[in-house]
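Enquirer: Task: produce atomic coordinates for the following.
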Amino acid sequence: IIPFAVLGLIYYLNFKELYKNLYLDSSLKTKTEQARTTNLEWTRKFGDIAPFMQLDLKLITRSKRAKSSLWMLGLGLLYGLFFYPNPVYANQEWFFVFIGIFVTGIFLINFGQFIPAWDSSYYKLLMSQNIKYEKYLKSKFTLMIMSVIIMFVLSIPYVYFGWKILLAHFAAAIYNIGINSHVILYGGSFNRKKIALDQKAAFNFQGTGAVQWIIGLPLMIVPMIIFAILNYLISFEIAIAIIIALGLVGIALHQKIMSFITARYQATKYKMIDAFDQDN
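Expert: Okay, here's the model as predicted:
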């Protein structure tokens, strides 16, 4: 009796399952999942440069090469820990601004040095849209300035090693905003190397030219030399004040400087288009 009962139960369960899936259409239904997209609505607050900012942010978060700008933020923020805890550097005040430039300007340096080569794969198409160069460059500038401010705020805990370090970082941030942001944008007008966005960033020098090496001098060395000389001849406070003053001058002259840089990009527009069309 038991075997027949088991057989009957199996038959019943099988019949019930077949009946439930009797209609062919039900087996052809596909599961739908809600697509997840990065919310960039906040960029609309920046007006007509928002589309360019969104393009850059998508580039940074999606392409292998540009993602290096993100993980380099962590490296830049922790850079000071290689020096400040070491007693050897405790009295090396001339070195504080150099570290501050690097810590607060890590994104500016890493991302900015390849402007506009990040867009090299579609630069010709981008330029054919009759876009305003001023807006295009302003979006890059805005992202870099935002990064400097964020990195300075995140570096405030370095005050643990002394108030002079915090002051040096603040001066470096102002200098990055007023001077280095413009320097690196101007340097970008000389970029002629195409970047392969699908390649990994680690130990990858593809797309790197003489511009990337030369630009490091005014970005890092010049402010350090100015600060070191003033710190040695006068005082730490005066040296800090001069670095801040230079940055403020750059901020005050921002519109005029950007007009000059924009004119430079417009003058070299077709040279860049031609260069980015080449495989290098």
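Enquirer: From here on, just use CA atoms for contacts and neighbour counts.
Expert: Noted.
Enquirer: who touches Thr208 in this structure?
Expert: Lys193 (C-alpha atoms under 8 Å, 6 or more residues apart in numbering).
Enquirer: so it is in which element?
Expert: Assignment of secondary structure by DSSP states H and E places Thr208 within no helix or strand.
Enquirer: Check Phe203 too.
Expert: Using DSSP H and E, Phe203 falls outside every helix and strand.
Enquirer: which outside residues touch stretch 61-78?
Expert: Against stretch 61-78 from outside (C-alpha under 8 Å, 6+ apart): 59-60, 102-104, 106-107, 110-111, 118, 151, 154-155, 196-201.
Enquirer: after the helix or strand harbouring Leu70 comes which helix or strand?
Expert: Here Leu70 is covered by helix 68-78, with elements defined by DSSP H and E. Once helix 68-78 ends, the next helix or strand along the chain (criterion: DSSP H and E) is helix 96-104.
Enquirer: Which elements pack onto that following helix?
Expert: helix 68-78, helix 133-154, helix 163-175, helix 222-233 (3 or more C-alpha pairs under 8 Å, 6 or more residues apart in numbering; DSSP states H and E).
Enquirer: Another sequence for comparison is provided below:
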Amino acid sequence: MIVTKCVLILLIEETNSKRMKIKHFINLEWKQYFRSAYWQKSMALNVLLVFVALYFVVTFLALGIALYPILKETFPEQDPLVIVNSYLFYWFLADVIMRFFFQKLPVMSVKPLLTLPIKRSKVVHYVLGKSGFSFFNFLPLFAFVPFGVMLIINGYPITSVIFWVIAIFVITLVINFLNFIIESLSSETELSYLPIILFAGGLFAINYFDLISFTNLVSNAVSSIYETPLLIAIPVLVLIGLYLVNFGKLKKQLYLDSSLKAKAQEVKASNLEWTRKFGDAAPFMQLDLKLIWRNKRPRSSVFILVIGLLYGLFFYPNPVYQDMPWMFAFVGIFVTGIFLINFGQFIPAWDSGYYKMLMSQNIKYKQYLKSKYTLMAVSVVILFILSIPYVYFGWKILLAHFAAAVYNIGVNTHVMLLGGSFNRKKIDLNQRAAFNYQGTGAVQWLIGIPLMALPLAIFGASYYFFSFEIGCLVLTILGVIGIVFHQKLMNLITEKYLDSKYKMIQAFSQDN
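Expert: Next comes the predicted model:
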């Protein structure tokens, strides 16, 4: 976010003495946040996030208060503290994963500051220090502090319990700075989620197969700090070490011209002549395919197709779900529509970087939207063909996938295109795809209702009152109706895009 001219003038005057106090950084952050277009346009989303945060706070408080009596009643012969310590490894592992996918790393607009007489080390210290005030760092305290109070009430040594809570908090901060390193490694790979999968999956596998019992190691380490408070120095030293590692990495990258260094890459051209079979939508399909292949975020989304295609393996081999055939339609919608979901929810934001130029050309908007529809429809057909081997688990699964594929082509493609007319968030194509919420607004959350919940409700009701086959038939008929009335639906959707054309141009011209 660009720091305003007035703030820069104020900074120049205040840094003549070459001293920059923390309060000045906080003042800049405050003005940057509340003056941004993101805050002004996403007030409802921010209010929702506040309520979500309050929900987790209350939940963790209730957990912390009720945990001791529940454990004491359920396991009367065991020490509740020992039981909690035995599960800390899984707690910390889950914390690492949740932070990677959901924690937004602290950033600030440092470029304007780099032209001023401010020490780079002071800027880096502020950025790293800011991460210590993350909601993820304080959330566990709402559970562990009440649990510690319950321990003290029930006769546990006060000093030992206090150091036990401090140890948990220090380890939480260790995970915070460890996440910095994992994030930096993930940004250097095409599969941005690969480092966290290898790290977390590797630790879990080693512990599960009892090669190294991390459960016992973590439990014994925390118990040792509880018994010998001086051992708290060990996790503190680890925390300091990780802080220094991150400090060194960030300081090396904190240069004004660091973002100007271009990487030399070999350009790979691909033959897209086959797209000419799609008529006047072919040029736009070629642009979309090139955009997907040449940019990091959409290219990473393609790799998620593998995960979506294998999604059925979480359900179909499980005997429990064999008695829940109404779930087959839900899995079928997801498996055959994973590309439709990932790509379609950001139409036309994928083109936000050059949307103004695109709209200034002498092209028909309907051709532009037709290429998006064709690309999504073709992906559904391909994914359905690739999912045919699921017939190994039963013919009903293949029938449900076919009905879901037809429904995706006839209904959900149009739902995605219609939802795109409400998109107002710009997308950076060079960011990672996995759990990246940049460019995500209320539209992406609300569209899940007609996209997933509606077909599941229709199929579930048909299955409950009639039969499985009738449920598949209803989904298929709805899909066929959407295909038959495709031209009329596209005309209505095109009109909606034309009405929103200039609003989108204005929104995409701003930095969110």
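Enquirer: How close are the two chains, by TM-score?
Expert: The TM-score (TM-score structural alignment, normalised by the length of the first structure) is 0.87; 247 aligned residues with a C-alpha RMSD of 1.1 Å.
Enquirer: in the helix holding Leu70 of the first structure, what counts as buried?
Expert: Residues of helix 68-78 of the first structure classed as buried by neighbour count (16 or more other C-alpha atoms under 10 Å): Ser68, Ser69, Leu73, Gly76, Leu77.
Enquirer: can you name the residues of the second structure that that helix overlays?
Expert: Matched against the second structure by TM-score structural alignment, helix 68-78 of the first structure falls on residues 300-310.
Enquirer: Now do that stretch: distance to the chain's middle.
Expert: Counting by C-alpha atoms, centre = their mean, to the nearest Å, stretch 300-310 of the second structure is centred 15 Å from the centre of its parent chain.
Enquirer: Would you mind measuring from Phe180 of the second structure to Val331 of the second structure?
Expert: Per C-alpha to C-alpha, to the nearest Å, Phe180 of the second structure is found 35 Å from Val331 of the second structure.
Enquirer: Tell me which residue of the second structure matches up with Thr43 of the first structure.
Expert: Counting by TM-score structural alignment, the partner of Thr43 of the first structure is Thr275.
Enquirer: in the second structure, which helix has the most residues?
Expert: Longest helix of the second structure, by residue count under DSSP state H: helix 43-74.
Enquirer: Please tell me which residues of the first structure that helix aligns onto.
Expert: Under TM-score structural alignment, there's no match for helix 43-74 of the second structure.
Enquirer: And for stretch 375-386 of the second structure?
Expert: The aligned range for stretch 375-386 of the second structure is 143-154, by TM-score structural alignment.
Enquirer: With stretch 455-464 of the second structure instead?
Expert: Using TM-score structural alignment, stretch 455-464 of the second structure pairs with 223-232 in the first structure.
Enquirer: Of all the residues in that stretch, which ones are buried?
Expert: Going by 16+ other C-alpha under 10 Å, stretch 223-232 of the first structure has these buried residues: Pro223, Met224, Ile226, Phe227, Ala228, Leu230, Asn231.
Enquirer: ok, those vs Leu253 of the first structure, which is closest?
Expert: Pro223 (18.5 Å; C-alpha to C-alpha).
Enquirer: if we can go back for a sec, quick check: the gap between the nearest residue to the match of Thr43 of the first structure once chain neighbours are set aside and Leu398 of the second structure.
Expert: Nearest-residue entry for Thr275 of the second structure: Ala282, 5.3 Å, with adjacent residues in sequence omitted and distances by C-alpha to C-alpha, 6 or more residues apart in numbering. Distance, Ala282 of the second structure to Leu398 of the second structure, using C-alpha to C-alpha: 31 Å.
Enquirer: same thing with Asn216 of the second structure?
Expert: Asn216 of the second structure is 45 Å from Leu398 of the second structure, by C-alpha to C-alpha.
Enquirer: So between those two, which is more surrounded?
Expert: With neighbours defined as other C-alpha atoms under 10 Å, Asn216 of the second structure and Leu398 compare such that Leu398 has more, 20 against 16.
Enquirer: Show me what that one aligns to in the first structure.
Expert: Residue-level alignment of Leu398 of the second structure against the first structure, with TM-score structural alignment as criterion, gives Leu166.
Enquirer: dump the residue contacts of that match.
Expert: Counting by C-alpha under 8 Å, 6+ apart, Leu166 of the first structure has contacts Ile156, Tyr158, Val159.
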